[in-house]
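**Q** have a look at this prediction, sequence included:
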Amino acid sequence: MKNILLSLTLLFSFFSSFSQSDFTERQLIENTIDLYFEGWATGDTTKLSKVMHESCQLKNYREGQFFEYSKNKYLSFFKPHERTPNLETRIINIDITNNMGSAKVEISTSSRLFTDYFNLMKTSQGWKIADKVSTSKTHKTFDLGAIKPEKEILYEGLKRPWSMAFLTEKEVLISEKEGDLVKLNLETKTKTVIQGFPKDMADSIGFFHAGDNTGKFEVLIDPSFESNKYIYLSYAAQSSLGTTTKVIRAKLENNTLSQIKVLFVADPFSRDRYHYGGGMAFDAEGKLYFTVGERLFNEKDEPSLPLAQNIEDKRGKIYRINTDGSIPEDNPDFGKNATPGLYAIGIRAAQGLALNPNTKSIWFSEHGTHQGDEINILKPGANYGWPIKTTGKYRYTEYAPKAIEGSVYTDPKWFWTHTVAPTGLLFYKGDEFKAWNGNLLVGGLSRGSLWRIVMEGEIIKSTEELFVNDRMRIRKILQSPMGKLYILTDEQNGKLIRIKNKAF
């Protein structure tokens, strides 16, 4: 649930601009309900009236009887007062069809639990509550701060899944690194293969050897997917010269990819089958970021000017482009010979990218060699140092890179002193794990770790490893549209797992 103490300025501005592209319909409904909560908690009839349609009817079940009220009658019960002590609110679920919706919410006071069922409709003034049915009972207050995470396996049999993207609360796209792009229905547990994936994908099936990283990587849906049906995919592409990282856009309709557009090819193709990168994320403005790994396994193969430091070489970099593949005008300028779209250099093997919704900054995870695993905040034009500077050790112990005159390196925000192999990132925002709001969750392949990183602005204050007695190689962490928390495990029998709060 969104913080019910959002400023009234933001809430009222929402009603005057509900069609802004950076809000989803679900977020708009949440804003309506949050304002209802605030009015209920303080007896503010102006706020309550704002979110209720003029024709709104309210029904209450109490002591075995139904009571029905008009909007005006209902509002007459409220008087302005200080916020009710020990009051907690939460949105249980929201369902939307076109311009109609429904929601179940709870309001908990020190003595009673109120459960409301709303029908909502979208009007020219925003989403309004059309009617409400409610009931209440005496109870012990729910402690939204209590945290008891547990795992629930929802589906298994995935072929080393790499990424996922929710189409709806019930359907999720999953890219299998060693299999297909599939759509999984979480209710029926049925899996549908998406047709039309490019034929030039390289994978390790029939060619597997230790450390082979080929296959499908990220799947990402467009911020305007409901209208344009675009998705974005990264994968290891192959040619007669070897393999490399490729990023494409495609239209997804009728479980088939069409209108495929190549956005980026990280040539040159090479025989190395490592460190492709492939992580992708959108920023708050809808710009697309993606990572390309350095591709080398051992530092002894570095040229005199290391690949990740060479602005003319596409490897070992992070890029920022528009969704059609064009280059944003405000990208950093690395010089006339730099690869178009270049945003940051000095990257070894970054996979996870995530938007911090509070600061609007992009963060990324970075694989070291022996140790040197990092969490970084992405800055335009930054150089993250590899291989000149690292928090770990080199595989080739005799490697001694030469300093590059004039280079300034950006330090990580965090690094581990042991190997974690960090993958997907997620800034948690929700009600189920309320005490985790604003925390960064990070999955890891080494020893099968899941980390919770406590943030204060852009400063990492502390870290906690979760499920230390139940380790699984974790590839991706994501929340559903309703805020439910999921992970993908990196296994031949890969699993989609829901992380639930047992105390919730």
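**A** Looks like it came in fine.
**Q** contacts, neighbours, all on C-alpha from now
**A** Fine.
**Q** my guess is Lys251 meets Lys229, correct?
**A** Yes - under the contact definition of Cα atoms under 8 Å, Lys251 touches Lys229, with a separation of 5.3 Å.
**Q** ok, these two, which is more surrounded?
**A** Between Lys251 and Lys229, counting by other Cα atoms under 10 Å, Lys251 is the more crowded of the two (20 against 15).
**Q** ok, that one - contacts?
**A** Applying Cα atoms under 8 Å, 6 or more residues apart in numbering, we find Lys251 in contact with Asn228, Lys229, Tyr230, Ile231, Leu257, Ser258, Gln259, Ile260.
**Q** try this one next to it:
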Amino acid sequence: MRQLRIATTLALAIMPLTMVSADTYTSSQGNFRLETVASGLEYPWAIAFLPNGDRLVTERAGRLRVIRDGKLLDEPVSGVPDVAARGQGGLLDLLLHPDFETNRLLFLSYAHRNAEGMTTRVARAEYRDGALHDLRVIFEAEPRSGTSRHFAGRLAIPADGYLYVAVGDRGERDRAQDIGDDAGGVHRITIDGETPEGNPFHDEDGSKTLFTLGNRNIQGMALHPETGELWSHEHGPRGGDEVNVIEAGTNYGWPVITYGINYNGTPITDQTHKEGMAQPLHYWDPSIAPSGMAFYTGDDFPQWQGDLFVGALKMQKLVRLELDGREITGEEDLLTDLGERIRAVSMGPDGHLWLLTDDSDGKVLRVMPAK
């Protein structure tokens, strides 16, 4: 993979956003506005769009909420599994099966706690009439840990039909280089929770579901609309947030190589490159704490077609990345005046970009053309 220079030294300078009015913004590609679809959500984490027009939103505290006809329903969906809402843990990602309209299947990732500690779990269920039915756990990262950090949790189903599950290093960095440990990588399973043949470490003495390793804490995954490739981004420590393409058996280097340092300013390693370990397509230094990502495929903003949008928690903004194949050729910061931590970025079936804000009074926002 081709390494790019630090974002602040890109040939195309970062273009700051200017607020035009209270709800209208401009970028280098024109004006847009934000529409508040719902508010009053407690740290929303993920959104899914149902065929009937309803939207489902996870709240980190452990609730699955319904937005119907522009209104957040008071009653949450029943049948949600027990969730450990501690530290960075809670109810996390939500993914509909590609054939949801027929089979009603969805997947939830969440933090779970028992006497042995905490871990990342994935459950599958059928959604009918405002309730989850036949819920069962299909993945559990092992071993558990006493920490409450870096659960990852992002989910994706590419064209191969398998479920890809991101698991963080749980704040115990060396676990990400151990193929016998489920932490710090992406896992590939069937929708029933079985291990597919052909997983890269299937025949080795390690995790049979492990698909990649050396991932610190993936907080965004999205399928490229043309190639079908699975793209991701992950949190670095102090610096070194990365954008990558997820490929079988790839070691993304954490913590052996990184562009970040410890939070106290001391070095983690003196290496940014090593043979056999992938370079990121792009990295941020300083960190922006990326969360959520989506490729723009709508019609309202033709100039955005194929661009990659990434939310930022720490830097409270939306980042637009211009692409030429796998090369990131430009970067623009949006919504820097909004004052909101952006947790999720999704393309809706209506052709609009949707955002979730990470707050005790979290919002569902839709990016619309300026009036």
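**A** That came through fine. Source: prediction; values computed, not measured.
**Q** TM-score, when you put one on top of the other?
**A** TM-score of the superposed chains, computed with TM-score structural alignment, normalised by the length of the second structure, equals 0.87; 342 aligned residues with a Cα RMSD of 2.0 Å.
**Q** closest one of the contacts of Lys251 of the first structure to Leu355 of the first structure?
**A** Taking Cα to Cα as the measure, Ile231 is the one of those closest to Leu355 of the first structure, at 17.8 Å.
**Q** was I right to think that closest one contacts Glu218?
**A** No - proximity of Ile231 of the first structure to Glu218 does not meet the contact threshold set by Cα under 8 Å, at 10.2 Å.
**Q** tell me which of the contacts of Lys251 of the first structure fall in strands.
**A** Taking DSSP state E as the definition of strands, those contribute Tyr230, Ile231, Leu257, Ser258, Gln259, Ile260.
**Q** what lies in contact with stretch 430-442 of the first structure?
**A** By Cα under 8 Å, 6+ apart, the surrounding residues in contact with stretch 430-442 of the first structure are 1-2, 90, 144-147, 358, 422-429, 450-455, 477, 483-484, 500-501, 504.
**Q** PyMOL command to pick out the buried ones of these?
**A** Buried members of the contacts of stretch 430-442 of the first structure, identified by 16 or more other Cα atoms under 10 Å, are gathered into one PyMOL selection as follows:
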select buried, resi 1+2+90+144+147+422+423+424+425+426+427+428+429+450+451+452+453+454+455+477+483+484+500+501+504
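**Q** how far away is Glu25 of the first structure from Thr32 of the first structure?
**A** 11 Å (Cα to Cα, to the nearest Å).
**Q** the more surrounded of the two?
**A** In this comparison of Glu25 of the first structure against Thr32, neighbours counted by other Cα under 10 Å, the higher total goes to Thr32 at 25 against 19.
**Q** Three-state assignment for the more buried one, please.
**A** Each residue gets one of three states, and Thr32 of the first structure gets helix by DSSP: H, G, I helix; E, B strand; the rest coil.
**Q** ok, the closest residue to it other than its chain neighbours - contacts?
**A** Among residues not flanking Thr32 of the first structure along the chain, Val51 sits closest, at 5.9 Å (Cα to Cα, 6 or more residues apart in numbering). Contact criterion Cα under 8 Å, 6+ apart gives Thr32, Ile33, Leu35, Tyr36, Trp127, Lys128, Ile129 as the residues in contact with Val51 of the first structure.
**Q** where exactly do the strands run in the stretch 101-250 of the second structure?
**A** For the stretch 101-250 of the second structure, the strands identified by DSSP state E, counting those that start in this stretch occupy 105-114, 117-128, 131-140, 155-156, 163-167, 185-189, 218-223, 230-234, 241-245, in order along the chain.
**Q** tell me which of these lies nearest to Thr209 of the second structure.
**A** strand 185-189 (5.2 Å).
**Q** any idea what Ile191 of the second structure aligns with in the first structure?
**A** The equivalent of Ile191 of the second structure in the first structure is Thr323 (alignment by TM-score structural alignment).
**Q** how near is that match to Ala338 of the first structure?
**A** Look at Thr323 of the first structure and Ala338 of the first structure: by Cα to Cα, they are 20 Å apart.
**Q** what helix or strand is the aligned partner of Glu35 of the second structure in the first structure located in?
**A** When the two structures are superposed using TM-score structural alignment, Glu35 of the second structure falls opposite Glu152 in the first structure. Taking DSSP states H and E as the definition, one finds Glu152 of the first structure inside strand 149-158.
**Q** what are the contacting residues of that strand?
**A** Contacting residues not belonging to strand 149-158 of the first structure are listed as 176, 179, 186, 189, 491-502 [Cα under 8 Å, 6+ apart].
**Q** of the residues you listed, buried ones?
**A** Members of those that pass the buried threshold by neighbour count (16+ other Cα under 10 Å) are listed as Glu176, Gly179, Glu491, Gln492, Gly494, Lys495, Leu496, Ile497, Arg498, Ile499, Lys500, Asn501.
**Q** tell me the one of these nearest Phe264 of the first structure?
**A** Top of the list for closeness to Phe264 of the first structure, among these and by Cα to Cα, is Glu176 at 20.9 Å.
**Q** surely the closest one meets Met164?
**A** No - if you go by Cα under 8 Å, Glu176 of the first structure and Met164 don't touch, sitting 9.2 Å apart.
**Q** how close does Tyr53 of the second structure get to Gly351 of the second structure?
**A** That one is not Tyr; residue 53 of the second structure is Gly. To Gly351 of the second structure, Gly53 of the second structure is 13 Å away according to Cα to Cα.
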